[in-house]
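**Student:** Based on what follows, work out the 3D shape:
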Amino acid sequence: MDRRNFFKLMSLAGLAAVSPTVFAGRRPGAFKNPNLPPLAETYGGPLWVFLNAGGGWDPTSLCDPKGGKGPEDPEAMNHAFTTDQIEAAGNIRYPNIGTEDNPTAYQTFFDKHYKRLRVINGLDMQSNGHDSGSRHCWSGRLAEGYPSLAALIAAVHGHALPMSYLSFGGYDDTQGQVARTRSGNTGALARIAYPDRANPEDELSLFHSTVAGDLIRKAQEARKERLLATEQLPRVQKAVGNMYASRTGSNELKKLQQYLPDELDNGPNPLRRQIQVALAAFRAGITISINLDIGGFDTHGDHDANHIPRLINILDGLDFLWTEADLQGIGDNFVVLCGSDFGRTPGYNDTRGKDHWAITSLMMMGKGIKGDTVIGGSDERHNALNWDPKTLKQSDSGIHIEPRHVHANLRALAGIDGHELMKQYPIVIEKDDAMNLLA
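**Tutor:** Down below sits the predicted model:
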């Protein structure tokens, strides 16, 4: 498929197709221009980071720990640790476990970051299906038809930016409100950023002369104006605008390349590479919200061996995000939310795995979020408890915390709750059920 048809199809689908690249022969972590400003002026922040644990994570092995009584406990919630291995950093409880290569992984993370971490436990997803659970987690609505919160934030604060919403996976429906940049291919960015070069890293290997390039751009602009003048339907006009935003977005990708490390992290944790691209795009002023994604949590068999290393990847990714952001001068200018489709069942099945369970947790950190706090909770078998909406204290006459309560608070934090677009996608909460989950 040639580039013109590629962009046309992507744009008509509401997409701008770009992705990160790795440039060989450069020092890891080095930037092409160390004198670049810490953040471009196009968008002042914060960057919104949504980290999706695809498949349904197990918060009883993370931030809502439930240990076993010992190796012979027939009803142990977890075999990987016992109740006496549950410790606390401030108000945040966690199991003090790790892997053979990193035995203190949990303790290191929670001791370092508990002051900025807020945990919501006993979150009722009202579903144990992958699609519905993921949709509920990231849009605030169980039924279909709502864009992700990341998409809404990008639509309000950066609709015209060609890379305002960058996604590596997870629930990233936009309902056509903003162009979404999906970044699954890590080798395409240079060619899209420099489509006029035979070799994207050689500025002299041009397909066309400078004069011819100017004529091509003028012809494209003229064609755009003719199309907009003849099309009357707003939907078609929007598609035309998205198509040309995708084309002109190559200039924005050149900005992105200025902020990328000379070589992206090539280690075993894919979150690190995603984070490097996210921070570069934010510093370049072209991205407002991003989906980070790591899968493999649907552990119906051999749960402990398969699940816990992936949870450690999440902790490593979060630590890497804060470390890199601080080094780049933007450590106080982003919000990160970490969640999943749902939780895992209490105890184990016949194959030492865990199945789907509707109760889960959400972890959040960053600008405007008070840390060292746990809201909500679950009983010893990971059933959601009821909470008084006003006092957030456990109450038999209270209600379950649901994603809609979380999203109402996050919309307010993002400054989009009063925007006209939210009328199309309302979060319905009765006055007596409203919860302040961020205070």
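**Student:** Please count neighbours and contacts with C-alpha atoms only from this point.
**Tutor:** Fine.
**Student:** so where does residue 335 fall, helix or strand?
**Tutor:** strand 334-340 (DSSP states H and E).
**Student:** Let's see this one next, to set against the first:
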Amino acid sequence: MKKNHDTSAGRRTFLKAAAGFMGTTLFGSTPFRAFAQSTALKPSDRCFVFVYFDGGWDQLLAFDPRDPDVFTPDRVSQTRILPGYSFTDPSIPTRPIVPDKRPGAAPSNITFGPAVSNRSAVHRLSDHYDLMTVVRGINMTTLAHEEGRRYFITGKRPIGASARGSSTATEVVGQMAPAVPIPSIAYNVESYNDRYPGSANALKVSKSSDLLLALSPSTTQLDSELEKQLVDFNGQPISCEAAAYGVGGVGTTYSSSRGQMRQVISSELDKSFRFELKTKEAEAVRLAYGLGDSGPYDDAAGRAALVATALKKGISQCVSINLAGGLDTHFGTQTSHALNLRKGFEALAMLVEDLRNTPHPYKAGDTFMDHTTILVYSEFARTPLMNAASGRDHHLTNSCLLMGAGLKHNTVFGRSGDIAMAPAVVNLATGESDPINGQNILPDHIIATVLASAGLDYSITRVEPLRSLLT
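**Tutor:** Down below sits the predicted model:
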């Protein structure tokens, strides 16, 4: 069969994307429409947020700090740990933080690194210690960015740099099949699907304008042209390439999704994310997140506002988001690393405050945080010693933060060693050190725990969850 050489590159790209995505249609690398039923919007009973800190974070500044009075410079040859808090910005505290007791809660069992909390800041993530579990001493088994990131996204050790398995968000929506227009959004974070229909795929966006484009009624003839191409594609294959895609049932999927797409677009969901509008609702969002009167809202605070809106409006069940970057700092950049970390943590604090202060409609007295599970992670950590360039390199031992529904709170599980912060072997039932019979904590255990917290099948991880962290 002869190729149709009049086929445009854009059209070919569209057909390829449609064949691979099935539930959401892509044009090039930019999502342009979500296919879903437009019913009365209702929040999911259980929501999930996966927060990625890009580049490998310094755990001494974050969730695994050390006392600088104990781990002093004159003991470095013995401990192989140098907190280095005095080498950061003057606005960063020089000691780990134990947050003040929250009214109605027990005192904090968690000590935080100085980038998580600043007593002069308005939004302090550490103030929400009573919703948190910190897991320390996670062995990433890799020092490569791509591998570590994909390991935490899927809960499966990659093959080389290639991801293996579905993203945890895909597992969640694939198993729960939520009745929301866009079950999963991935904002500047990778997403994978190896066993679910396309309806479980994430709507991928790299900036806020992508999401607005995906949900906005078109002002051009682009949609009708794309529809015409798929109608042709569904009826009469027009090339060998198109015929090959037809085997995957793209035309059938399109036929069943076309009406749903029109309904979603007619719902004008894009207005929910237009925080620049002169409405009371948009003004409240700008006030809560410290946003300006005009967009785009692509900074950390704007992205956090997008997450809250998607969950509270019943638009999405899962949002995966990159909330901080600039952390791959090897050369004398302790200050920028600490400030970038703090910016991400402050935005996360705004999100938690918003969800904590918003009543959930399904149970009297509950807030959205009672129905939301949050995982905060990075691909690995930084070395506990500074290098010759006064920076920190890649380190195997990691930690993560779990918050919200289905999890124990105000808890620390596991530990890193007091020599070079090596990953400790622990009793996986208790988190206590067990040098004889203990095991390493792996990202697999974290993902199994997240899935088990909602009663979902975690067998894809091939490990048991950390059961002492489950409520």
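**Student:** now the strand holding residue 335 of the first structure: how far from the chain's centre is it?
**Tutor:** Distance of strand 334-340 of the first structure from the chain centroid (CA atoms, centre = their mean, to the nearest Å) equals 6 Å.
**Student:** Stretch 99-110 of the first structure now?
**Tutor:** 23 Å.
**Student:** Show me which residues of that stretch are buried.
**Tutor:** 105, 106, 107, 108, 109, 110 (16 or more other CA atoms under 10 Å).
**Student:** Return the subset of these lying in helices.
**Tutor:** 105, 106, 107, 108, 109, 110 (DSSP state H).
**Student:** With distance to residue 391 of the first structure added, can I get those residues in JSON lines?
**Tutor:** As requested, those are arranged in JSON lines below (distance: CA to CA, whole Å):
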{"residue": "105", "distance to residue 391 of the first structure": "34"}
{"residue": "106", "distance to residue 391 of the first structure": "31"}
{"residue": "107", "distance to residue 391 of the first structure": "31"}
{"residue": "108", "distance to residue 391 of the first structure": "32"}
{"residue": "109", "distance to residue 391 of the first structure": "30"}
{"residue": "110", "distance to residue 391 of the first structure": "27"}
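**Student:** Among the residues you listed, give me the pair with the biggest separation.
**Tutor:** 105 and 110 (8.8 Å; CA to CA).
**Student:** And residue 174 of the second structure? What does it align with in the first structure?
**Tutor:** In the first structure, the residue paired with residue 174 of the second structure is residue 155, using TM-score structural alignment.
**Student:** count of residues packed around that match?
**Tutor:** 24 (other CA atoms under 10 Å).
**Student:** Repeat that for residue 350 of the first structure.
**Tutor:** Neighbours of residue 350 of the first structure using other CA under 10 Å come to 9.
**Student:** secondary structure class for the aligned partner of it in the second structure?
**Tutor:** Matched to the second structure by TM-score structural alignment, residue 350 of the first structure sits across from residue 388. State at residue 388 of the second structure, reduced to three classes by DSSP: H, G, I helix; E, B strand; the rest coil: coil.
**Student:** same question, residue 25 of the second structure
**Tutor:** From three-state DSSP, the assignment for residue 25 of the second structure is strand.
**Student:** So it sits against residue 15, correct?
**Tutor:** No. Using CA atoms under 8 Å, residue 25 of the second structure makes no contact with residue 15, being 9.0 Å away.
**Student:** Check which residues of the longest helix anywhere in the second structure are buried.
**Tutor:** Longest helix in the second structure, counting residues (DSSP H): helix 334-357. Going by neighbour count (16+ other CA under 10 Å), the buried part of helix 334-357 of the second structure is 334-335, 337-356.
**Student:** Ok, stretch 49-57 of the second structure next?
**Tutor:** Buried residues in stretch 49-57 of the second structure (16+ other CA under 10 Å): 49, 50, 51, 52, 53, 54, 55, 56, 57.
**Student:** Can you find the partner of residue 377 of the first structure in the second structure?
**Tutor:** By TM-score structural alignment, residue 377 of the first structure lines up with residue 415.
**Student:** And for its match, the neighbour number?
**Tutor:** 25.
**Student:** ok, so what distance separates it from residue 59 of the second structure?
**Tutor:** 12 Å (CA to CA, to the nearest Å).
**Student:** cool, and residue 393 of the second structure?
**Tutor:** 12 Å.
**Student:** what does residue 377 of the second structure give?
**Tutor:** Residue 377 of the second structure is 11 Å from residue 59 of the second structure, by CA to CA.
**Student:** So which residues make contact with stretch 50-57 of the first structure?
**Tutor:** 130, 150, 169-170, 289-298, 307, 311, 336-344, 356, 360 (CA atoms under 8 Å, 6 or more residues apart in numbering).
**Student:** gap between the two ends of stretch 328-348 of the first structure?
**Tutor:** Terminal residues of stretch 328-348 of the first structure lie 43 Å apart, using CA to CA.
**Student:** dump the residue contacts of the residue of the first structure most remote from its centre.
**Tutor:** Distance from the C-alpha centroid of the first structure peaks at residue 211, with 42.2 Å (CA atoms, centre = their mean). With contacts defined as CA under 8 Å, 6+ apart, residue 211 of the first structure has no neighbours.
**Student:** Now name the helix or strand holding the match of residue 174 of the second structure.
**Tutor:** Counting by DSSP H and E, residue 155 of the first structure is part of helix 149-158.
**Student:** which element follows that helix toward the C-terminus?
**Tutor:** Next element after helix 149-158 of the first structure (DSSP H and E): strand 165-167.
**Student:** Show me what that next one packs onto, helices and strands only.
**Tutor:** In this structure, strand 165-167 of the first structure packs against helix 149-158, strand 180-182, strand 289-294, with contacts taken as 3 or more CA pairs under 8 Å, 6 or more residues apart in numbering; DSSP states H and E.
**Student:** Dump the ones you listed to JSON lines, plus distance to residue 272 of the first structure.
**Tutor:** Listed next are these as JSON lines, based on distance: least, CA to CA, whole Å:
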{"stretch": "helix 149-158", "distance to residue 272 of the first structure": "20"}
{"stretch": "strand 180-182", "distance to residue 272 of the first structure": "17"}
{"stretch": "strand 289-294", "distance to residue 272 of the first structure": "10"}
